[in-house]
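# Turn this into a structure:
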Amino acid sequence: MLTELSIHDFAIIDNLSLTFHEGLTVLTGETGAGKSIIIDAVQLLVGGRGSVEFVRHGTTKAEIEGLFSIDNQKHPIFKIGKDFGIEIPDNMVVLQRTITSRGKSICRVNGKLVTLAILKEFGKTLIDIHSQHETQALMDPENHIGLLDLYDTQVINQAKLEYHKLYERLQLLQKRYKELSENEQEMAHRLDLLTFQMDELGQANLEPNEDTTLEEERSNLANFDRIYVGIQDAYNALYGDQKGIEWLSMAVQSLENNKNYDPFIAKKAEELANQFYMVEELSFDLRNYSDTLQYDPTRLNEIEERLSEINRLKKKYGSTVNEIIDYMGKIQEEMEEITNKDSHLAKLQGQINETKQDAYLEAKQLHDIRKKAAKELTKEIHYELKDLYLDKATFSIAFTSKEDIEAENGLNQALKLHKNGFDFITFLISTNPGEPLKELNKVASGGELSRIMLALKKIFAKHQGVTSVIFDEVDTGVSGRVAQAIAEKIIRVSEQSQVLCITHLPQVASMADTHNLIEKVEKDKRTITYVKELSKVQQIDELSRMITGAKLTETAKQHAKEMLLLADSIKQKI
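Have a look, this model is predicted:
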C-alpha cells in the first residue's frame, strides 16, 4: 500500500507530506482546495504524463516521492524489480519523479535512475486510479476487451502471449509478401542497390577479424623500437657471461653438490633446476622472436591504407569487419529472393498459411477462455449491480468476430485476425425491464455508468493485485440511497486493497477509516494547500458541512453522528 507521499513545489502545493493507512482514506474539501492536484501528483509518480505547468510558479522543479510497502511476497512487482535489476529490500518500494521548469523528467525507483516506461511498469502494479475520465472511457467499446481480459488476467495473459508471438510473425511474413509482390519498379531499384553494394564489398575482399588483426600489426610496427629494445634488453640480462642464467646455473650446481646432506636442499635443488630450464628456454624464445622482428615502413603504409578503406566501409555497412561480412550474407539472401521472386512468394504464402492457421488456433483458445471469463464476469456484475440499486438491469458481454462484421456488411473475406485475436467485445446493458440490450453509450446515464464502473472495480480489485486503488469523485451524479450503496461498495473494495477516495458525498466520507481534510490558505501572498487528518469530533463537523453546504447546525451534527454510527455498524458486518 501507499504509506508515505511527499510533494514539493507542485502546482499550488509548496511542501506537503502525507501518511496513509490501511483501509479507506477519504479526502474532502471545498472545490478548488487541491484534492485533485494530489491525485495528479500520484498519477505523475506512477508514470503519468508530465508538464512544466505542474511546477510551482517561481521554483525550478516539482518533486514527488512515494513509499509503498508490499505485504504479498507473490506480488508481480518483485518480478519486475528482478527484470530491471532493481532490488526491493524490506519489501519497500520508493518511487520518485522530478519535473523541472525546463520540462525535463527524472524518474527513480529505489534510488536507481529509470526511464518513464520502466516507472510505469512499476506504477501500474501499485496503484489503480479511477476517475470520471475512466468512466467515460467505459462508453467506448474499443476498451471493453481490455476490461474483460483483466478479469482472469493470469490465464488470459498467458494465452495472449502465445497468440502475440504467432500474430507478430504473421505480420512480418505478410509485410514481406507484400513488399515482394506489389511494386516491381521498387524491387528493380532495390536489386540495383544491392548489386552495387555487393560489388563494392566483393572488391574489398574482406577477411574475418581483418580489422583487429591489422590494428594489432599497425601497433607493433608503430612501436617497433620499443618492442625490439625491450626484448633485447631482457635477453641480454639473462644470457651471457655474468648474466642471469649463468648465476642461476651456479645456484643449481651449489645445491646439487650438497643435496645428499639435507632433504630440504635436495628438494630445492630439483625445483631450482626445473626453473633454470624454463628460464633458459624463455631466453631462447626471446632471441628467436628478436630475429624475426623487421621494421618495414612500406608495410605500415599499406596497413594504414587498408584500414582507411575498411573504415570507409564501416560507415556504410557495419561497425566491424565481421558485421560487414554478415551484411554481405544478408544481401546475397535478399538478392536471391528478389531474383527468384515467384518461388519465394510461393514459399512465403505457405508460411503465411501455416502461421495463420496456428495463430487462429491460439485465437480460438483465447476466445474460449474469454467466453468462460465473460460468463463468470457477467454473473458477478449482476450481483454487484443489485447492491447498487440496478437490480432490474441486465448486463451482457457480446462477442463479434471480424468475420461476423464483414458477413453483416455483405463481404465475403477470410477471417481476419487482429492484435487481440478475432474477438470484438461489446458491453451491453438494459436498465429497465422489457427494454432490449444496447451499448452502454446508448442507454446508461452518468450515474449508471459510475455504478457499472464501480462494480467492475470491486470485481477487479481481487484480480489485479494492485496495492492501492484511488477513486477520484466517482460518485458524481448520484445521491440518496444510491450514494449510500456506492459508499458501501467502496468500503468493500478496501477489503482487498488500500483505497484513497476523493468525494463530495457525506455517505462516502462517513465510511472512512481515515478522514483527511484538504484546505487552501494564503501565506506570504501565495496560495498553498495543506492537509490535516481529522479527529472524530472534527470529522463530525466536516460531515455536517458536507450535509448543509455552509452553516453548521445541531441538526446537521446529529445527522453526521448518526451517519458515523451507521457506517460503523455496516463495517462490522463486512
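# switch to C-alpha atoms for all contacts and neighbour counts from now on
Noted.
# where does the spatially most central residue of the chain land in three-state SS?
The chain has Glu121 as the residue nearest its centroid, 3.7 Å off, counting by C-alpha atoms, centre = their mean. Here Glu121 is recorded as helix under DSSP: H, G, I helix; E, B strand; the rest coil.
# Relative to Lys268, how far out is the spatially closest residue to Gly244 that is not a sequence neighbour?
Leaving aside its sequence neighbours, Gly244 sits nearest to Leu238 (C-alpha to C-alpha, 6 or more residues apart in numbering; 4.3 Å). To Lys268, Leu238 is 21 Å away according to C-alpha to C-alpha, to the nearest Å.
# Which one's more surrounded, those two?
Higher neighbour count among Leu238 and Lys268: Leu238, with 21 against 15, using other C-alpha atoms under 10 Å.
# Alongside the first, I'd like the structure of this one:
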Amino acid sequence: MLMELTIRNFAIIDEVSVSFEEGLTVLTGETGAGKSIIIDAIGLLIGGRGSVDYVRHGSKRAEIQGLFSIDPNMSKELIRLLEDLGISLDEEETIVLRRDITTQGKSICRVNEKLTTLAVLREVGQLLVDIHGQHEHQKLLQTDKHLLFLDRFAESSLLKTRNEYDKLYQQFLKKREQLMQLSESEQQMAQRLDLIQYQFKELEEAELQPNEDEELYEERKKLANSEGLYRTVHGTYESLYGDGKGLEWVMAAMNQIEEAASMDQDLHKLQETIANCYYLLEESSFSLRDYYESIEFDPERLNTIEARLSEISQLKRKYGESVNDILEYASSIQEEMDMLKNREQRLVQWEQELEAVANDLFVEANHLTKLRKDQAKKLITSIQKQLNDLYMKDTVFDVEFDSKTVSDFSANQLMKTSPFRRSGIDHVSFMVATNKGEPLKPLAKVASGGEISRMILALKSILARHEGVTSLIFDEVDTGVSGRVAQAIAEKIQHISVGSQVLCITHLPQVAAMADTHLFISKDEKKGRTRTKVRPLTVDEKAEEISRMISGVEITDLTRQHATELLEQAQQMKN
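Now for the predicted structure:
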C-alpha cells in the first residue's frame, strides 16, 4: 500500500507530505483546492504522461516521491518484475518510487534510488496503484478490454490452459514465420543463395581457427617486444645464476642452516623451507635461460602476422566482431544454404508441421473458450448481485462471445490470415439492458455516466482481489449519483477497502462518512502565491466537513445532525 507521498513544486502545490493508512481514505475540499492535482501527481509517479506545465511557476523542477509497503504473498508478479530489473526490497519490504520533471521537459525516474526509464517506472507503478477516474470509465466502454476483465476474474481457473496455449502459440508463430520466409519468391531465394554461397566460400578459403585473432594479437605483441623481452629476462637470469649471484648466496644460507639444524632440531622445518626455495629458484633460472634462448628476432613472421590480422579485420567488418562470431555466422549460413538447396522438401515438411501445430493450438483454444464461458456465467451472477446492491435490479448483464471458427487449416491459408491471437480465438463484449423489456446492447451504447460509475464499482468489488495491486484510487467515480444510490456506492467503496487500501476523491457525504481516514484539501496564499495544504480531520472536524458537503454554503444544526447520523450509520455498517 501507499504509505507516504511527498510532492514539491507541482502545479499549485508548494510542498505537501501526506501519510496514508489501510482501509478507506477520502479526500474532500472545495472545488479547485487541489484534490485532483494530488491524484495527478500519483498518476505521474506511476508512469503517467508528464508535462512542463506541471512544474510550479518559478521552480526548476517538480518532485514526486512515494513510499510503498509490499506484501510478498500478494505481490508475486511485482516481486518477479523487480528481480528481473535487479531491484531488491529492503528488510522492511518497502519500495520507493520517485519522479522529477524539469522545466526543460525531462523526466528523471527512480525505483529504490536506481535510475530507470519511464517505461520501467510505468511497469512497476501499474502493479502498485490502480487509478480509476472519470476518464478511466472509457476502459470499461472499450470492448477490446472486456476479455482482460474476464480473464482477471477467472485467472486461477485459466492458468494451466493459458500456459499450454501460450507455448503452442509461440511454436505456431515461429513455424509460420519460417514458412513465410521460405515461401518468398524464387528470384529472392536465388539471390539469397548466391550471396551466402559467395560469403561461405570466402570464409572457407580464409581457414579461420577458433580464437585465432586473440592468439595472433598475443604473438604479435611478443614479437614486437622481443628485444625488450630478451634483455629483461636475460638480466633476471644473470641476477640469479653465476659467481656471486643470488643462487650462490641462497646456497650458502642453505648450507649454514643445515649445519645449525644438526645442532637444534627445531630448525629442521626452516631448513626445509630454505632448501625448497633454493631448488625452486634454481629450476626457475633454468626456465628463464630456456625462454630467452628461444626468443626469435623474426621480422618476417611479424609481417606475416600483420597481414593475417589485416585479413581477419576485413572479415570482421562484414561478418562479426571476433573470429568466433565469424565462425558462428559461417555455420548459420551453411545451414541456410542446405535449406535453400532443398527448399521444396523443406516447404512440404514445414507446411505439415505448421498445420499440425495449428490443429493442436485450435484444440487448446477451444478448451480455453469453454473455460471462459463457464467463468463468464459466474461473472454474470456476481455482477448481477453487485448491481442489485447498487439499485440496478432491473439491469441485465451478459457476456457475449464471438469466437473464431476455422474450416481450413492449410498452410497456405494460415500464412494469409491467422485466426489465433495471443489471448486465444475469443472476442468478448459486455452487454447490458438497463431497463425491463429492452434488448441487450453493448455497454457503451446504453449506459449513462451514473450507471457506468456503478458498473465500475461492481466490477472492482469482484476483481479487486484478483488484480494484485496494493492501492486502489477512485477519482470522483460517484459523479452523477445521489440519494439511496449514493449510499449504496458508499457501502460498496467501503467494502472494497476492507483488507486493502482505497483512496477516494468524493463530493458525496455518504462516501465521506464511511472513511477510516478523512483528509481535507484546502488552499491559501503565502507571499502572494497560492498553495495547497492537506491535513487529516479529527472526529469533530469530520462531522463539520460532512455538514458542509450536505448543505453547501450555510451549515445549520439540522445539517450537523444529519452528518452525525451519517457517521453513526457508517460506523454501524462497518461494525
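# now what about the TM-score between them?
Remark: TM-score between the superposed chains equals 0.92 [TM-score structural alignment, normalised by the length of structure 1]; 568 aligned residues with a C-alpha RMSD of 2.6 Å.
# coming back round to it: mind telling me what the residue nearest to Gly244 of structure 1 corresponds to in structure 2?
Using TM-score structural alignment, the equivalent of Leu238 of structure 1 in structure 2 is Leu240.
# quick one: contacts for its match?
By C-alpha atoms under 8 Å, 6 or more residues apart in numbering, the contact set of Leu240 of structure 2 is Gly246, Leu247, Leu281, Ser285.
# May I ask which helix or strand encompasses the third one?
This points to Leu281 of structure 2. Here Leu281 of structure 2 sits within helix 268-294, counting by DSSP states H and E.
# just how off-centre is that helix within its chain?
Its chain's average C-alpha position is 60 Å from that of helix 268-294 of structure 2, according to C-alpha atoms, centre = their mean, to the nearest Å.
# Could you list every helix and strand in contact with it?
The helices and strands touching helix 268-294 of structure 2, judged by 3 or more C-alpha pairs under 8 Å, 6 or more residues apart in numbering; DSSP states H and E, are helix 226-240, helix 246-263.
# Next SSE downstream of it?
Toward the C-terminal end, the helix or strand that comes next after helix 268-294 of structure 2 (DSSP H and E) is helix 299-319.
# Contacts for that following helix, please.
With contacts defined as C-alpha under 8 Å, 6+ apart, helix 299-319 of structure 2 is touched by Asp213, Leu216, Arg220, Leu223, Ala224, Ser322, Val323, Asp325, Ile326, Tyr329.
# For Gln187 of structure 2, give me its contacts.
Contacts of Gln187 of structure 2 by C-alpha under 8 Å, 6+ apart: none found.
# and it, that one's in a strand?
No: under three-state DSSP, Gln187 of structure 2 falls outside any strand and is assigned helix.
# and the longest helix along structure 1, how far from structure 2 on average?
Selection of the longest helix in structure 1 by residue count, based on DSSP state H, yields helix 341-387. By mean C-alpha distance after the TM-score superposition for structure 1, the fitted helix 341-387 of structure 1 averages 2.3 Å away from its aligned residues in structure 2.
# Quick one: the residues in structure 2 that whatever helix or strand comes next after that helix pairs up with.
Going down the chain from helix 341-387 of structure 1, the next helix or strand is strand 394-401, by DSSP H and E. On structure 2, the counterpart of strand 394-401 of structure 1 by TM-score structural alignment is residues 396-403.
# Which residues does that stretch contact?
With contacts defined as C-alpha under 8 Å, 6+ apart, stretch 396-403 of structure 2 is touched by 369, 376, 380, 383-384, 425-435, 440.
# Superposed on structure 2, what's the mean shift for the helix or strand where Lys520 of structure 1 lies?
Using DSSP H and E, the element containing Lys520 of structure 1 is strand 514-523. The superposed strand 514-523 of structure 1 is, by mean C-alpha distance after the TM-score superposition for structure 1, a mean 2.5 Å from where its aligned residues fall in structure 2.
# Could you pull out the buried residues of that strand?
Of the residues in strand 514-523 of structure 1, Thr514, His515, Asn516, Leu517, Ile518, Glu519, Lys520 count as buried by neighbour count, 16 or more other C-alpha atoms under 10 Å.
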